[in-house]
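Visitor: Below are the sequence and a predicted model; questions follow.
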Amino acid sequence: MHTSTTSTAALVPWTAEQLQQATQGHWYQGKAPIAAIKRILTDSRHAEKGDAFLALHGERFDAHDFVAQVAAQGCEVAIVSHPVDVDICQLVVADTRLALGHLGAYRRAQNTQLKVIALTGSSGKTTTKEMLGSILSRLAPTLITRGNLNNDLGVPMMLLELRAEHQYAVMELGASHQGEIDYTSNLVQPHVAGIINIGTAHLGEFGGREGICRAKSEIYAHITPSGTSIIPAADDFAERIAQAVQSKQVLSFGENGDVFASAIELQPQASKFSLNTPQGIRTVNLPFAGEHNVQNATAAAAFALALGITLEDIVQGLAQAQGAKGRLNFIQQDKHLFIDDTYNANPTSMRAAAEVLAQQQGIKVLVMGDIGELGTSAAQQHYMLGRDLVAQDINFVVAVGEFAPAAQEGARSTQYGKKMQAFLNQQQALPFLIDLIATHQPQSMSFLFKGSRYTHMETLMADLMETL
């Protein structure tokens, strides 16, 4: 991973005046801290002397209840939406959630040297973000969204980590409701922003792909006047997306786009292709498997080109890129290959993972957990997945979870129905997987584990590996 995201360099301290100015709050009873504040935290467990604790109010919790606790830990400043009966400097604001956004936006505005990329999409945004991180952090200190800090709380938290030496920031923006990306892209004020694709993730919240497209397209609203919009030329919503663009400069990627891949060679654990751009054509050796990752790389190249990065630097950065944990990580154990793709899943990425597995050696087994956030279409989506996955050049599909029976029904609607086994939980699936290895001795096997984050498919993978 990129060392630049976890630098030990000190954060820029805040003065009491800056906190007040950023949040438009007031110091309760006029009692403001004299010393500078080194960092703003929302996690009470880590708040200490020199910090300001920002008390969020959620549906199931109210962090105002923890102000006494942080005061006992030595923390002397709290940002609250109402005064608390604790002897601590309190900055009272209208809404602490919005105050967090104001603080992030303030920090962003202070870093005038910064070039910012913002990206969103239904699948591939984390991998594209890592590829961009690899390209840019070779050139200068770069802030890159960590984990899934991509919502209305995570984005400002990332902005609070900006330091004077950062030259670039790659911000991943997620959408779980209409208006969220409008809010976060306004905070980050990107120079380059765009959508990677419109898939089927979060179908439940948006009531269909049109709703997803509308929500993601909000990313184009806050690009700086001289900035560039990135659009996915091959996406079936490309025309709708192009209508949302407001910047003069536009760069498209994918088939029939300004930046596209040709002469693609897919290898079991890597790929090679020609990167075609307005600046010329170069060969890219990409240490990622799968056609979908070639597309992610062309997206990353388009974002980087829009920032003025040279083609040579892009090619070198892509060649050195590393996947995030749980994103198609290849683990060889004895003669068997385990592919850890457990970080998350949606219908599009599950199909892409099956294509990668089909490229591997030996007996090929896809172990799939449930996919969440599909709303009322969940059973139907799993049915279609089951139907499509067994048609791939793989030997077994083991479905685990509440929707495994729906996936199995889909598989049985084809001539490949016998490839699919369905289990309601991991405890039931494990003995079958152990038996599968035993019955195929001495052949080598390739397993790929994938599911939505809440299914914790990495646990099943680890349990199976321990039995070898």
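Guide: Right, received. Where do you want to start?

Visitor: make it CA atoms for all contacts and neighbour counts henceforth
Guide: Will do.

Visitor: residues in contact with residue 250?
Guide: By C-alpha atoms under 8 Å, 6 or more residues apart in numbering, residue 250 lies in contact with 228, 229, 230, 231.

Visitor: tally of neighbours for residue 248?
Guide: Neighbours of residue 248 under the rule other C-alpha atoms under 10 Å: 10.

Visitor: Go ahead and confirm it touches residue 228.
Guide: Yes - with contact defined as C-alpha atoms under 8 Å, residue 248 reaches residue 228; the gap is 7.2 Å.

Visitor: another one to put next to it:
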Amino acid sequence: GETAELATVVQANIALINNAQREHQEFMTSVEAVANEHAAVLSALPMNGVAVFPADSDFCHVWRAAADGRRIIDFVLASPGNQISAAVTGQLLPNGKLQIKTEKGSIEVQLNTLGQHNLRNALAASAVALAAGLELQNIQLGLESFMPVHGRMQAKMLTSNHTVIDDSYNANPDSVRAAIDALKQSGLEAWLVLGDMGEVGEQGPAFHQEVGAYAAQQGITKLFTLGEQCQFVVQGFNDALNKQALTQSALHFKDVDQLLENLNHALGSREADDSVYLNILVKGSRFMRMERVVQALLEEAKTCS
């Protein structure tokens, strides 16, 4: 409930709403409440300000109403099932580049980030840059020079065929699902190391079960979880498993050292086979400090090299 007050202090002339997700649910109680809270930043804009938000959100009508006559630059990532028009439209090309179309023309960008959610982030940044008056070639240079910040989908090599993806900075149910999608896009074998998601309120067990089931459905081979709530992730994973899916397994730990011991053992048992490539995603809410797992894996790999 602080957005309106903070927006008055900042007095921005461009405001971006990137999404409305199941975050801060301990306090906000619903995604609609999150969307309405976000809308306050648009209502605080001067009348010559610019509102930026996704055109395909379930709550874009809320944000259009909050913009109330101000200029809008909306954005959307096109897909076969999503052909909504917007001021900034993105499409992932077969060569892996992101094509961005605007009223000023189009550019093709090679991003250094993983996942569909980061394609949308690039479109959001492009829309804000256009609102600020930047030219397309400068937007292209900026996007292509961007490198992921610490704990945000950073790929780090453990061995020649094992990569850890450090997404440890934070987690909510929707961002975990997006990270799993990004993990599976590579087509490689995928393991998930997940810590508790915070600020989930009474829906905590259900949210954790949900992401566990999703991980199983997406074909995560091994799941390692840490914390109190993540026992429900393992429960959801096991409940969703096909009885014939003998290659998938899940383990829960309350102690990070025990998790690391089992994770390193699992890694060691497959290092003899250098023909199989593996991505390991590490994620959790900030208070879980899941970067400890990333750092331990990197140190173990350095010791064994």
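Guide: That came through fine. Since we're looking at a predicted model, the values are computed, not measured.

Visitor: Would you pull the TM-score for this pair?
Guide: The TM-score (TM-score structural alignment, normalised by the length of the second structure) is 0.88; 286 aligned residues with a C-alpha RMSD of 1.8 Å.

Visitor: picking up where we left off before, between residue 248 and residue 228 of the first structure, which contacts overlap?
Guide: With C-alpha under 8 Å, 6+ apart as the test, residue 248 of the first structure and residue 228 reach no residue in common.

Visitor: Export the contacts of residue 250 of the first structure as JSON lines, with columns for neighbour count and secondary structure.
Guide: As requested, the contacts of residue 250 of the first structure are exported to JSON lines (neighbours: other C-alpha atoms under 10 Å; DSSP: H, G, I helix; E, B strand; the rest coil):
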{"residue": "228", "neighbour count": "26", "secondary structure": "strand"}
{"residue": "229", "neighbour count": "28", "secondary structure": "strand"}
{"residue": "230", "neighbour count": "26", "secondary structure": "strand"}
{"residue": "231", "neighbour count": "30", "secondary structure": "strand"}
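
Visitor: Can you lay out the residues you listed as CSV showing distance to residue 425 of the first structure?
Guide: As requested, those are exported to CSV (distance: C-alpha to C-alpha, whole Å):
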residue, distance to residue 425 of the first structure
228, 47
229, 44
230, 41
231, 40
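
Visitor: Show me the two of those residues that sit farthest apart.
Guide: 228 and 231 (9.8 Å; C-alpha to C-alpha).

Visitor: Kindly point out which residues are neighbours of both of those two.
Guide: The contact lists of residue 228 of the first structure and residue 231 share 250, 251, where a contact means C-alpha under 8 Å, 6+ apart.

Visitor: residue contacts, the alignment partner in the second structure of residue 213 of the first structure?
Guide: Here residue 213 of the first structure is matched to residue 35 in the second structure, going by TM-score structural alignment. Residue 35 of the second structure makes contacts with 19, 20, 59, 62, 63, as judged by C-alpha under 8 Å, 6+ apart.

Visitor: So residue 35 of the second structure versus residue 157 of the second structure, what's the distance?
Guide: 38 Å (C-alpha to C-alpha, to the nearest Å).

Visitor: cool, residue 18 of the second structure as well?
Guide: 30 Å.

Visitor: higher neighbour count, these two?
Guide: The neighbour comparison of residue 18 of the second structure against residue 157 (other C-alpha under 10 Å) goes to residue 18, with 17 against 14.

Visitor: Tell me which residue of the first structure matches up with the more buried one.
Guide: By TM-score structural alignment, residue 18 of the second structure lines up with residue 196.

Visitor: Test my guess that its match contacts residue 233.
Guide: No - judged on C-alpha under 8 Å, residue 196 of the first structure makes no contact with residue 233 at a distance of 9.6 Å.

Visitor: where exactly do the strands run in the second structure?
Guide: In the second structure, the strands defined using DSSP state E lie at 14-16, 50-54, 71-77, 88-92, 98-102, 105-109, 154-157, 162-167, 189-195, 222-226, 249-253, 278-283.

Visitor: want to throw those into a markdown table with distance to residue 126 of the second structure?
Guide: Shown next, in a markdown table, are the strands of the second structure (distance: least, C-alpha to C-alpha, whole Å):
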| stretch | distance to residue 126 of the second structure |
| --- | --- |
| strand 14-16 | 11 |
| strand 50-54 | 10 |
| strand 71-77 | 9 |
| strand 88-92 | 8 |
| strand 98-102 | 8 |
| strand 105-109 | 11 |
| strand 154-157 | 22 |
| strand 162-167 | 23 |
| strand 189-195 | 31 |
| strand 222-226 | 36 |
| strand 249-253 | 40 |
| strand 278-283 | 27 |
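
Visitor: Identify, by residue count, the longest helix of the second structure.
Guide: Secondary structure of the second structure per DSSP state H: the longest helix is helix 116-131.

Visitor: how big's the offset between it and the first structure?
Guide: On superposition with the first structure, the mean distance recorded for helix 116-131 of the second structure (mean C-alpha distance after the TM-score superposition for the first structure) is 0.7 Å.
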